[in-house]
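A.B. asks: Quick one: sequence and predicted model below, then my questions.
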Amino acid sequence: MRYIRYLILAVIGVALIAVALANRGLVSLKLLPEGLARIAGLNPSIELPLFLVIFGGVVVGVLIGFIWEWLREHKHRAEVSRKSKEVGKLEREVRKLKGEKHQGKDEVLALLD
């Protein structure tokens, strides 16, 4: 199983290297469109290889997806926490009631109850 995982990682690595080599050309990234840049009076831009833009977009998309799911599942995590506290409280109450019921009795007779 471990070798299959290594094989899959190697295939993904080769594919990423192939994409990077095929998209080495420089592209200019600008913060604002031309019209807004003229109004704002600034037009910051940077030149990067295209594969960095592609991989950066994928990484940002995955991070946004993780954060979105984490926020969406908050209500489920809160409910599980609330239920586990309730279960702990009920278990303590059951132990207390069992201790009171068999208090002062022989252990063998308590087991028969």
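C.D. replies: That came through fine.
A.B. asks: hey, let's count contacts and neighbours off CA atoms from now on
C.D. replies: Fine.
A.B. asks: Show me what the host helix or strand of residue 71 packs onto, helices and strands only.
C.D. replies: Residue 71 belongs to helix 50-72 when assigned by DSSP states H and E. Helix 50-72 is packed against helix 2-22, with contacts defined by 3 or more CA pairs under 8 Å, 6 or more residues apart in numbering; DSSP states H and E.
A.B. asks: and after the helix it packs on, which helix or strand comes next?
C.D. replies: Sequence-wise, the next helix or strand downstream of helix 2-22 (DSSP H and E) is strand 26-30.
A.B. asks: here comes the other one, which I'd like you to weigh against the first:
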Amino acid sequence: MRYLRYAILAALAIVMVTVAIANRGPITLRLLPEELTGLFGFSWQITLPVFVVLLIAVMFGVVLGFVWEWIREHKYRRDAVVERRSRVELERAIGAAGQKQKPGDDVLALLEGK
């Protein structure tokens, strides 16, 4: 199983390096269209290689997906905490009830009940 994981990671690395080599050309990213720069009085822009923009977009998507799932699964984590607390409380109650009786009392109680 470990070798399969290494093979998949190696194939992914080869694909990413190939995409990076094929997309080395510069690209300019602007915050606002050129028509609006005069209206607002500022223009932020950055020039990066295309593969960097692609990698940043993929990383942003992965992080956004993780955050989305973490928020979506909040109710399940909350329910698990509530159930864990109630389980611990019940275990304490059972332990306290078990300590009050002496060993062997339950057998005598069954025999006397008949």
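C.D. replies: Nice, I can see it. None of these values were measured; they are calculated from a predicted model.
A.B. asks: quick one: the helix holding residue 71 of structure 1 to structure 2 mean distance?
C.D. replies: On superposition with structure 2, the mean distance recorded for helix 50-72 of structure 1 (mean CA distance after the TM-score superposition for structure 1) is 0.6 Å.
A.B. asks: List of residues touching the helix or strand residue 46 of structure 2 falls within?
C.D. replies: Element membership for residue 46 of structure 2 (DSSP H and E) is strand 45-49. Counting by CA atoms under 8 Å, 6 or more residues apart in numbering, strand 45-49 of structure 2 makes contact with 23-31, all of which sit outside it.
A.B. asks: just to revisit the earlier point, could you check the angle the helix or strand following the helix holding residue 71 of structure 1 makes with helix 50-72?
C.D. replies: On the C-terminal side of helix 50-72 of structure 1, the closest following helix or strand by DSSP H and E is helix 74-101. Comparing the axes of helix 74-101 of structure 1 and helix 50-72 via axes from the mean of the first three to the mean of the last three CA atoms, to 10 degrees yields an angle of 40 degrees.
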